[in-house]
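J.: take a look and give me a structure for this.
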Amino acid sequence: MNRATLNELQRQRSYPSITMLLNTTPGITLSLTELDTARRLACHIDNRLDGDVSDALRLSLITRLTHAIDEQAGEPSSHALALFVSPEYSAAVRLARSIEERVTIDDTFTTRDLVAVFNRTALYRVITISEQTSRLFIGDRQRLVEQRDDAWPLTRNDEHTPTWARDLSDRLRTEHATDPLPVVVAGVQRSVRKFAPTLTETIGVIAGNHDRTSITELHHAALPIVNDWLRTDATRAICQLDLARSNKRYAGGIHEIWPLTLDGRVATLIVESDYTLPACIDHNNQLHPANDPDHPDVNDDIIDDTIEAVLQHGGASVIVNSNSNTLIDRQRIAAILRY
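T.: I've put the predicted structure just below:
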C-alpha cells in the first residue's frame, strides 16, 4: 500500500461502500480460522444489506466480496487484511499492523487503519547518493523495495556536477510531490553535503558508499533511524498542540472538532488509536451519538470520517497509542487549527 492507494480509496463516494477488516498471520496463507472469520463477516454484511439495497445489488456486492476473500486466501498474509467493495470499486490492502476486526457500511470506505499505517509503520524512502549513481527504495518495518522504472536508478554519464545534482534534485522532487515521505540518505560525507540540502524530508544519514550495498543491509541500517524518528512523532504533535492552545488555535473533543473539520480549519488532527463513535448527523451537521451502529441512519464511526475530511482538506493526522493517556484530558481527540 502507498499513499496513492489511500488517496484513491478516500476519493470513492458510493453507497453502500463496504469495508472488511480482518487480522491475519504474517507470512502464511489464510488459516481455516481466518477464512471462517472472513466468511462470517461477509454473512453479517449480507444480513445488514438485506432490505437496505436491492437484492440484485446486494447479491453482486456479496459475490464480489466473497471472490476477494477467496482470491486473498492463497496469498501470503501480513498482519491484517482490508477488503473494500462498492458498486463501482473494489480493492484489497494488506496492513503491517493488527487492527480491530470489524465491518462498516457507509457512503465512504473506512480508511482509518490505513492512516494509522502511515503514522505507525515507518513508511519511508532510502536514497543512496554517490558521484556516479543513485538508487531509491521504499521501506517499512519489515523490508525495503527498490524502485526500478524509467527514472530509477539514476546513473551519471558525462554530466558536470551541477547538472548531475539538478537531475537528482528534480527526480526526488517529483517523487515527493507524488508521495511525501521521510527520507534516509545513504552516502559518503562529501556526496551528502552536495546533494542532501535538496532533500527537505531528510530524517537521518547512513554514512559510507552504498552503491552496491544489499537491500537487507540498507534496511537494517535505516530502521534504527526511522524508529527514533517515529518515537518522537507523537511527542512533537503534543508539543505543537500545547503551543496551539496558547495561541488560541486549539480544539478538543469531537463535537467541537467536527464542524471545524468541515470548514477546512483543521491543520493537524491527533486522535487515540481505538477511539470510535457511532453517530447520527442532523441537517445542521450536528453530531448525536448513537447506540446502534448497524442502523442505516447511523454513521458507523464519525471519528474515521473526521480523519478523512481533515486529509481531504490538506491537513495531517497523527494516531497515538490509546494506552499512553496522551489525550486523557482532551476527550481523546484534539486539533491544531489553521486559524
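
J.: switch to C-alpha atoms for all contacts and neighbour counts from now on
T.: OK.

J.: name the residues that touch stretch 298-305?
T.: 104-106, 110-112, 254, 275-281, 290, 292-294 (CA atoms under 8 Å, 6 or more residues apart in numbering).

J.: endpoints of that stretch, how far apart?
T.: Stretch 298-305 has an end-to-end distance of 12 Å (CA to CA, to the nearest Å).

J.: same check on stretch 320-332?
T.: Rule used - CA to CA; the end-to-end distance of stretch 320-332 is 10 Å.

J.: what does stretch 187-200 give?
T.: Where stretch 187-200 begins and where it ends lie 16 Å apart, using CA to CA.

J.: distance of the residue most central in space within the chain relative to residue 44?
T.: Closest to where the C-alpha atoms of the chain average out (CA atoms, centre = their mean) is residue 115, at 3.0 Å. As for residue 115, its distance to residue 44 is 25 Å (criterion: CA to CA).

J.: one more: residue 75?
T.: 24 Å.

J.: hey, where'd the strands end up in the stretch 201-339 of the chain?
T.: Listed in chain order, the strands of the stretch 201-339 of the chain (DSSP state E, counting those that start in this stretch) span residues 202-207, 250-252, 266-272, 279-281, 287-289, 316-320, 333-337.

J.: pick the most deeply packed of the ones you listed.
T.: Mean neighbour count (mean count of other CA atoms under 10 Å) peaks for strand 333-337 among these, with a mean of 26.

J.: which residues touch it?
T.: Contacts for strand 333-337 (CA under 8 Å, 6+ apart): 240-241, 244, 249-254, 257, 265-272, 327.

J.: what angle do that strand and strand 266-272 make?
T.: 160 degrees (axes from the mean of the first three to the mean of the last three CA atoms, to 10 degrees).

J.: what are the buried residues along stretch 127-147?
T.: Across stretch 127-147, burial judged by 16 or more other CA atoms under 10 Å covers 127-131, 133-141, 144, 146.

J.: farthest-separated two in those residues?
T.: Pairwise distances across these peak at 29.0 Å for 131 and 141 (criterion: CA to CA).

J.: buried ones in stretch 210-230?
T.: 210, 211, 218, 219, 221, 222, 223, 226, 230.

J.: thought the fifth one was touching residue 206?
T.: Yes: with contacts defined as CA atoms under 8 Å, residue 221 counts as touching residue 206 at a distance of 6.8 Å.

J.: ok, which of the strands of the stretch 201-339 of the chain comes nearest residue 152?
T.: Residue 152 lies closest to strand 202-207 among those, at 18.9 Å (CA to CA).

J.: what packs against the closest one?
T.: Applying 3 or more CA pairs under 8 Å, 6 or more residues apart in numbering; DSSP states H and E, one finds that strand 202-207 contacts strand 183-187, helix 215-231.

J.: figure out which of these is closest to residue 56.
T.: helix 215-231 (46.8 Å).

J.: can you check what angle separates the closest one from strand 183-187?
T.: 140 degrees.

J.: another one to check against the first:
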Amino acid sequence: MITRQDLKQLQSLSNVPALSILLPTHQTSPDNKQDPIRVKNLVDEATKRLTTEFTSRELEPLLKRLETLVSEIDYRYTLKGLALYVSHDFAKLYYLPFPVPARVVIDQTFATRDLVYGMHRALRYWVLLLSQASTRLLAGTGETLEEVDDENFPMQMTGPGATAPLPYDTDSSYRDDRHRRFFQQVDSVLTLYQNQNESLPLVVGGVERQVSFFQEVSQNTQAIAPSLSGNFDKATIHELTPQVWSIVQSVREAQQADALQALDNAMSTQSVVSTIGETWRLAHEGRGKLLLVEKNYHVPAILTEDGRFELVDQPGGTEVMDDAVDEIIEVVLAKGGNIAIVDDEALSIHQRIALVLRY
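T.: The predicted structure is shown next:
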C-alpha cells in the first residue's frame, strides 16, 4: 500500500525532466492482457515527447532507468492502477489499489495528484492475522487487499513453544506469557506502519485466545475494529476479501455517523463553515479540526492575482486547480486536522462540504 511517506518523498523530489506515467490496470484475465500494451504505448509517447525537448545525451540515463523499471512490472500482481516515476537519479513503480487516468506528465516535479485523490477518497485499513507460525499483515484500500511481504511480515514466533520445544515441566501460564510477548512484539512493529498512515482502522483475525492476548498487550486498541475469528494461516486474499469487506463497511458506517454527529455538535456552537470559499480560507489559517466532504464532490477553482478563491467552470490550464476539494483535504491534513469522506447527499444542507473549526 502506498503511504503518505511515499507521497511526501515523491513530492519532495525536483529534477528536470521528472517523468510520470500513470494508467488504470486490471486484476483479472483476460482484461489484464491489454495492460502491457497500454504501458508500451505510454512509454512510447513519453519517449517521443522527451526527445523533442532534450538531447539524446541528456536523456540516455533516464531512458535506461525507464527501460529497467518497465521490465520490473509484474503483470500478475497489478491492481487497479499503475504509476511509474523516473528522473535521472530516481525510478520507482507503484501498484495502486485505485484506478488513475492514463497520462504522461513531464515536468519539474512528479505528478502525484491522482495518488493523493485515490488515498483520500478510498477507505484504507490494516488486516492483522495472528498466528505463532506466521502472523500476516494485509493492507486494505476499499475492497482491495495486498499482502505485506517485507523484512517484518510475515512474522514468526521463535524460541520455546515455537521453533524450540517447551521445557518438560512448563505450565500453561508460561506458554500464554510467551504468546503475549510475541504479540507485543507484533504490535510494536505494527505501530511503525500505523505511524506512516495516520493510524488506520485495524481488523484483527485469529483464534479467539490469540486475539484476546493481542488486545491485552496492544498499543493500537483504539484502531481495532470487530475481529475475525478462525485460523487464517493458509487463507488466500480471495477467501479473505468478502469477510474483511463486511467488517470494513460497518467501520465506514460508524466513522460517518461519528463525523456527522461531530458536525451537528459543532453547529450548535456555530463553529462550522459550509461554503468552499470559507473552507479554503480557514483551512489555510490552520483552523480546520474536521473536514467532511461528500465522496464525489469535485470542483475546479483558481486563486486570483489578489489572492481571492474563485470557482471556474472547467479544469485545465496551469492556473486552474483541477480539484480544489483535494487541495483543501491536503491542507487540513498538513495542519493536523482530520478528514471524513461521507456519502453523497449526506451534506446537502452544507453545500457538500463542511469544516468543523478548532476555534
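
J.: just the buried residues of stretch 127-147 of the first structure: which are in strands?
T.: Judged by DSSP state E, these include 127, 128, 129, 133, 134, 135, 136, 137, 138, 139, 144, 146 as members of strands.

J.: in contact with the first one, which residues?
T.: Spelled out, that is residue 127 of the first structure. Contacts of residue 127 of the first structure by CA under 8 Å, 6+ apart are 134, 135, 136, 137, 183, 184, 185, 186.

J.: looking at the second structure now, which of those residues still hold up?
T.: Compared against the second structure with both residues aligned by TM-score structural alignment, their matches' CA atoms under 8 Å, the contacts of residue 127 of the first structure retain 135, 136, 137, 185, 186.

J.: the second one -> the second structure?
T.: Just to be clear, that refers to residue 136 of the first structure. Residue pairing (TM-score structural alignment): residue 136 of the first structure is matched to residue 136 of the second structure.

J.: wouldn't residue 41 of the first structure be in contact with residue 19 here?
T.: No: counting by CA under 8 Å, residue 41 of the first structure does not reach residue 19; the two are 10.3 Å apart.

J.: tell me, what's touching the two both at once?
T.: residue 103.

J.: need the contact list for residue 100 of the second structure.
T.: Counted by CA under 8 Å, 6+ apart, residue 100 of the second structure has contacts 22, 23, 24, 80, 81, 82, 114, 115, 118.

J.: doesn't the second one lie inside a strand?
T.: Yes: looking at residue 23 of the second structure with DSSP: H, G, I helix; E, B strand; the rest coil, it is inside a strand.

J.: was I right to think residue 19 of the first structure contacts residue 81?
T.: No: counting by CA under 8 Å, residue 19 of the first structure does not reach residue 81; the two are 10.4 Å apart.

J.: any chance of the ones in strands among the buried residues of stretch 127-147 of the first structure in CSV, with distance to residue 299 of the first structure too?
T.: Below are those laid out as CSV (distance: CA to CA, whole Å):
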residue, distance to residue 299 of the first structure
127, 42
128, 46
129, 49
133, 51
134, 48
135, 45
136, 41
137, 39
138, 35
139, 35
144, 38
146, 40
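
J.: what's the most distant pair in the buried residues of stretch 210-230 of the first structure?
T.: Going by CA to CA, the pair spanning these furthest: 211 and 230, at 26.8 Å.

J.: packing partners of the helix or strand containing residue 82 of the first structure?
T.: In the assignment (DSSP states H and E), residue 82 of the first structure maps to strand 80-85. Helices and strands touching strand 80-85 of the first structure, by 3+ CA pairs under 8 Å, 6+ apart, are strand 17-23, helix 55-73, strand 90-95.

J.: need the residues that contact it.
T.: 17-25, 61, 64-65, 68, 90-99, 109.

J.: let's see it at 7 Å
T.: With CA atoms under 7 Å, 6 or more residues apart in numbering as the test, strand 80-85 of the first structure has contacts from 17-24, 61, 65, 90-99, 109.

J.: pull the distance from stretch 213-225 of the first structure to the chain's centre.
T.: Distance, stretch centre to chain centre, for stretch 213-225 of the first structure: 22 Å (CA atoms, centre = their mean, to the nearest Å).

J.: again, but for stretch 329-339 of the first structure
T.: Using CA atoms, centre = their mean, the offset of stretch 329-339 of the first structure from its chain centre is 20 Å.

J.: check stretch 34-47 of the first structure too.
T.: The answer for stretch 34-47 of the first structure is 25 Å, by CA atoms, centre = their mean.

J.: neighbours of the residue mapped onto residue 206 of the second structure from the first structure, how many?
T.: Alignment note (TM-score structural alignment): residue 206 of the second structure maps to residue 187 of the first structure. Neighbour count for residue 187 of the first structure, taken as other CA atoms under 10 Å: 24.

J.: thinking again about what came up before, just the buried subset of the contacts of stretch 298-305 of the first structure, please.
T.: 104-106, 110-112, 254, 277-280, 290, 293-294.

J.: among those residues, which lie within helices?
T.: 112, 254 (DSSP state H).

J.: touching, residue 146 of the second structure and residue 136? I think so.
T.: No: Residue 146 of the second structure is beyond contact range of residue 136, at 10.8 Å (criterion: CA atoms under 7 Å).

J.: find the nearest non-adjacent residue to residue 274 of the second structure, please.
T.: Using CA to CA, 6 or more residues apart in numbering and skipping residues adjacent in sequence, the residue nearest residue 274 of the second structure is residue 354, 4.5 Å away.

J.: measure that neighbour to residue 188 of the second structure for me?
T.: 36 Å.

J.: again, but for residue 277 of the second structure
T.: As judged by CA to CA, residue 277 of the second structure and residue 188 of the second structure stand 42 Å apart.

J.: and residue 184 of the first structure, what does it touch?
T.: 125, 126, 127, 202, 203, 204, 205, 222.

J.: counterpart of the third one in the second structure?
T.: This points to residue 127 of the first structure. Residue 127 of the first structure maps onto residue 129 in the second structure, by TM-score structural alignment.

J.: residues contacting the residue lying closest to its match once chain neighbours are set aside?
T.: Excluding the flanking residues, the one nearest residue 129 of the second structure by CA to CA, 6+ apart is residue 205, at 4.5 Å. For residue 205 of the second structure, the contacting residues are 128, 129, 130, 211, 227, 228, 229, 230, by CA under 7 Å, 6+ apart.

J.: kindly recompute the last result at 8 Å.
T.: Per CA under 8 Å, 6+ apart, neighbours of residue 205 of the second structure: 127, 128, 129, 130, 211, 227, 228, 229, 230, 231, 232.
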